[in-house]
Structures are given as C-alpha cells and as structure tokens.
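S.K.: no FASTA, just this:
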C-alpha cells in the first residue's frame, strides 16, 4: 500500500504540481482512503517530500574521467539533466512552496542531508588528491557542496529552466577548481 500511495502522490506531483496535490486526489488514485495515508504521513508536505524521494531514489553514478575537471563537469551535467527534467520540476515546485509551508522547508532540508550528491563530490575530491591534482585540504564538505549550491542558485535565483553547458564550465573553471587548488595551506 505504501508503494501505491507514493506512486500516486508522485503522479499527482507530475500532473498537478505540489499546489494541486491533495490527500483526496492521492487517496483516489491509490485506491485507498485518507486515513491510510495520514497513518504514514502526518501532512501533505511529508507526503510530497516522500513522493519526491521515491522518484529520486536512483543513485548518482560518480564519474571517473581521469581528471578533476572532467569529473566535476560530468557530475554537474548529470545534476543539470536531473534538475531540468520532470523530476527536477517537482523539486523546484516543492522548493517554491516552502514560503507558505515552513514544515516543507524542514523536510526538504532533511532530504538534502541524506543525498548521495555530497558523497559523490567528496569522492571526486579524494580521487583528485590521490592523483596529485588537489591538496588534501580540498576534501572538505563545504568545498564538496559548492558546485551543487551554485547550480541550485542558477535555477532558483536566475529562474533558468536548464543551465547551459557554458555556465557549468564557468562554474567549474572559474570557481570550483580555483577554490580546490587554493585550499593548500
């Protein structure tokens, strides 16, 4: 039943967006009742984030091109592809709704904390250290989170439906790599 509810909620998010997703619609689509949903998810925000997590459960493969620059560009391109997809539209829709629903923001923060993306960036940095491309000090959570923070800013602050490859290259070449290389003390 849980999988049916998550699938129904994910379909509602795709079709109606977070604003249009109601517990009634999800219950009808999942062929259950609202009480069954509320036993698992106390409110719409919790169900919305759980449905997004259900959609996004695939792990991001960590590229290994042989260079930090190549790996960083490939990982940003993968993230950009996800953020510009229907799944990314759902996440952006959830983020936009946080101003009206504070509990949604807290749930999304929790979701961001259990993502494999930071681990992928830390892996790239560790490989770069092993190859002699970066100092050991570069393997730091703040450094690892910067490329994704910059990509999210392109979507959120600039309202882009997709970030152009030239911008991804600029983020890597002009911000990320200089930061990584400058971490030596």
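M.R.: Done, it's in. It should be emphasised that the depicted structure is a prediction, and the values quoted were computed from it without experimental measurement.
S.K.: okay, CA-based contacts and neighbour counts for the rest of this
M.R.: Fine.
S.K.: What is the subsequent helix or strand relative to the helix or strand that residue 8 is a member of?
M.R.: Here residue 8, judged by DSSP states H and E, is contained in helix 2-20. Counting by DSSP H and E, the next helix or strand C-terminal to helix 2-20 is helix 23-30.
S.K.: Could you check stretch 109-124 and say which residues are buried?
M.R.: Neighbour counts over stretch 109-124 (16 or more other CA atoms under 10 Å) mark 116-124 as buried.
S.K.: Pipe these into TSV and attach secondary structure and distance to residue 152 per row.
M.R.: Formatted as TSV, the buried residues of stretch 109-124 follow (DSSP: H, G, I helix; E, B strand; the rest coil; distance: CA to CA, whole Å):
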residue	secondary structure	distance to residue 152
116	coil	16
117	helix	13
118	helix	14
119	helix	17
120	helix	16
121	helix	15
122	helix	18
123	helix	20
124	helix	19
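S.K.: Pull out the buried residues from the helix holding residue 8.
M.R.: 5-14, 17-18.
S.K.: which pair in these spans the largest distance?
M.R.: 5 and 17 (16.1 Å; CA to CA).
S.K.: Now do the helix holding residue 8 against helix 23-30, angle only.
M.R.: Relative orientation of helix 2-20 versus helix 23-30 (axes from the mean of the first three to the mean of the last three CA atoms, to 10 degrees): 140 degrees.
S.K.: tell me the contacts of residue 75?
M.R.: For residue 75, the contact set (CA atoms under 8 Å, 6 or more residues apart in numbering) comprises 62-63.
S.K.: Please read the previous query as pertaining to residue 53.
M.R.: residue 111.
S.K.: same check, this time on residue 49
M.R.: Under the criterion of CA under 8 Å, 6+ apart, the contact list for residue 49 reads 94, 104, 107-108, 111.
S.K.: try this one side by side with the last:
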C-alpha cells in the first residue's frame, strides 16, 4: 500500500516558507523577490503565505528574524568599553551576514507603509539587544564605572541603528576600527552624558518628623 503524503501544517509549514524566503533573498535580492516565487520554492500557495504574513515586507522581516543566531550569555569583560566593543563587534558580524541589499529593501518598504514601520519598531523594542545593552550598563554600574543610568528606549536601540546604518550606506562588513570609533566617540560619551544628566535627588518636603520647625 502506498504511504499517503503527509501535509505540512503549523510550524513545519511556516519554517519551510521562511527558509524559501531567505533562499530567494540570497538569489534575487529584496527588490526582485515575489510571493509567487517563495510559494513555488516552498511547495505551497500564495494564499497560504498571505494568511500568515500580510505583505512581502512582513514575510522578509520574519525570515530575517529567524536567521538571528541564538543569544549567548552577555560576557563581563571587566570594563564598560570592552563589553561595548564586544557588543558592537557582534552586531557588525551579524549584519555582515544579513545581506545589506535586503536590509535596505526592508527599510525602504517601511518608509512606504506605516504598518511595517510599526512592525519594525515593535520588533526592535522587544529584541534581546535592548536587554543585552541594559545588562552591560548594569554591570558598569555595579563596577562603579557609571552611576545608575536610566536608559531610554532609543538609547538602548542605538548600537543596532549605528551598525546597520554604516552597513547599509557604506557596505558590510563594518571594519574593526569603525566599530571601536562608534563605541569611543558616540556610545560611551552618550552613556556618560545620560549619567551626568540624571534627575537630581529630591529631598522630602518639610522638616523631618519630630525635628525642629
């Protein structure tokens, strides 16, 4: 008896679609990528893809997210600068493997579609990067390299923005000397400035209880 072919569903089907998307990106780039070609490569149909991802940009962002390596433990290298150089170098290495034309295409699409802008913002704000940056800053505070710092959302996201912009506009991989310049000339001064501009400690109003008027 001939064995019936198993129909892919759920995660198996989505994995096949995302793998096909990334393969298409590697072959033709973002501009020439079509949902039809992805569907053909994945052995499925355009309606199946559109039920899961509402646009080409949404699909590419999902495929891009799937390519990110598993997050490793954030090292404590003994100094804020060393930890930041590690982080920026890791971002540069990752970006070099993500095809700058693809990144540029997704960003161009985002400028055209507000809903994609929101999707990218949500992904960046919830990405492990912001947690890693805060871990690095907290370690520096614990070593008393910095006073306690309230890290704004945009500041936590800035390492990725800096590395990505350089990769898109000037080409990847980002050279080591430029990685160190981003740390020394931009991000370290930013963190120190945020520490200096902390809101002053507010004394309680009125005299202490039981004290003189």
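M.R.: Done, it's in. Keep in mind that this is a model prediction, so the values were computed, not measured.
S.K.: tell me the average deviation of the helix holding residue 8 of structure 1 from structure 2 after fitting.
M.R.: Helix 2-20 of structure 1, aligned to structure 2 and superposed, deviates on average by 1.3 Å (mean CA distance after the TM-score superposition for structure 1).
S.K.: Tell me the residues of structure 2 aligned with that helix.
M.R.: Residues 14-32 of structure 2 are matched to helix 2-20 of structure 1 when aligned by TM-score structural alignment.
S.K.: before we move on, what about stretch 120-134 of structure 1?
M.R.: With TM-score structural alignment applied, stretch 120-134 of structure 1 matches the range 132-146 in structure 2.
S.K.: just stretch 36-56 of structure 1 next, same as before
M.R.: Against structure 2, stretch 36-56 of structure 1 falls on residues 48-68 (TM-score structural alignment).
S.K.: I'd like the distance from the matching stretch to the chain centre, please.
M.R.: The chain centre lies 16 Å from the centre of stretch 48-68 of structure 2; the measure is CA atoms, centre = their mean, to the nearest Å.
S.K.: Show me what counts as buried in that stretch.
M.R.: Under 16+ other CA under 10 Å, the buried positions of stretch 48-68 of structure 2 are 49, 56-64.
S.K.: With stretch 90-104 of structure 1 instead?
M.R.: So, applying 16+ other CA under 10 Å, buried residues of stretch 90-104 of structure 1: 90-98, 104.
S.K.: Adding distance to residue 147 of structure 1 and secondary structure, write those residues out as JSON lines.
M.R.: Formatted as JSON lines, the buried residues of stretch 90-104 of structure 1 follow (distance: CA to CA, whole Å; DSSP: H, G, I helix; E, B strand; the rest coil):
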{"residue": "90", "distance to residue 147 of structure 1": "21", "secondary structure": "helix"}
{"residue": "91", "distance to residue 147 of structure 1": "18", "secondary structure": "helix"}
{"residue": "92", "distance to residue 147 of structure 1": "18", "secondary structure": "helix"}
{"residue": "93", "distance to residue 147 of structure 1": "21", "secondary structure": "helix"}
{"residue": "94", "distance to residue 147 of structure 1": "21", "secondary structure": "helix"}
{"residue": "95", "distance to residue 147 of structure 1": "19", "secondary structure": "helix"}
{"residue": "96", "distance to residue 147 of structure 1": "21", "secondary structure": "helix"}
{"residue": "97", "distance to residue 147 of structure 1": "24", "secondary structure": "helix"}
{"residue": "98", "distance to residue 147 of structure 1": "23", "secondary structure": "helix"}
{"residue": "104", "distance to residue 147 of structure 1": "24", "secondary structure": "helix"}
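S.K.: The buried residues of stretch 48-68 of structure 2 into JSON lines, with extra columns for distance to residue 79 of structure 2 and secondary structure?
M.R.: Formatted as JSON lines, the buried residues of stretch 48-68 of structure 2 follow (distance: CA to CA, whole Å; three-state DSSP):
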{"residue": "49", "distance to residue 79 of structure 2": "47", "secondary structure": "helix"}
{"residue": "56", "distance to residue 79 of structure 2": "42", "secondary structure": "helix"}
{"residue": "57", "distance to residue 79 of structure 2": "39", "secondary structure": "helix"}
{"residue": "58", "distance to residue 79 of structure 2": "39", "secondary structure": "helix"}
{"residue": "59", "distance to residue 79 of structure 2": "39", "secondary structure": "helix"}
{"residue": "60", "distance to residue 79 of structure 2": "37", "secondary structure": "helix"}
{"residue": "61", "distance to residue 79 of structure 2": "34", "secondary structure": "helix"}
{"residue": "62", "distance to residue 79 of structure 2": "35", "secondary structure": "helix"}
{"residue": "63", "distance to residue 79 of structure 2": "35", "secondary structure": "helix"}
{"residue": "64", "distance to residue 79 of structure 2": "32", "secondary structure": "helix"}
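S.K.: And the residues you listed, which is closest to residue 152 of structure 2?
M.R.: Among the buried residues of stretch 48-68 of structure 2, and counting by CA to CA, the member closest to residue 152 of structure 2 is residue 61, at 24.4 Å.
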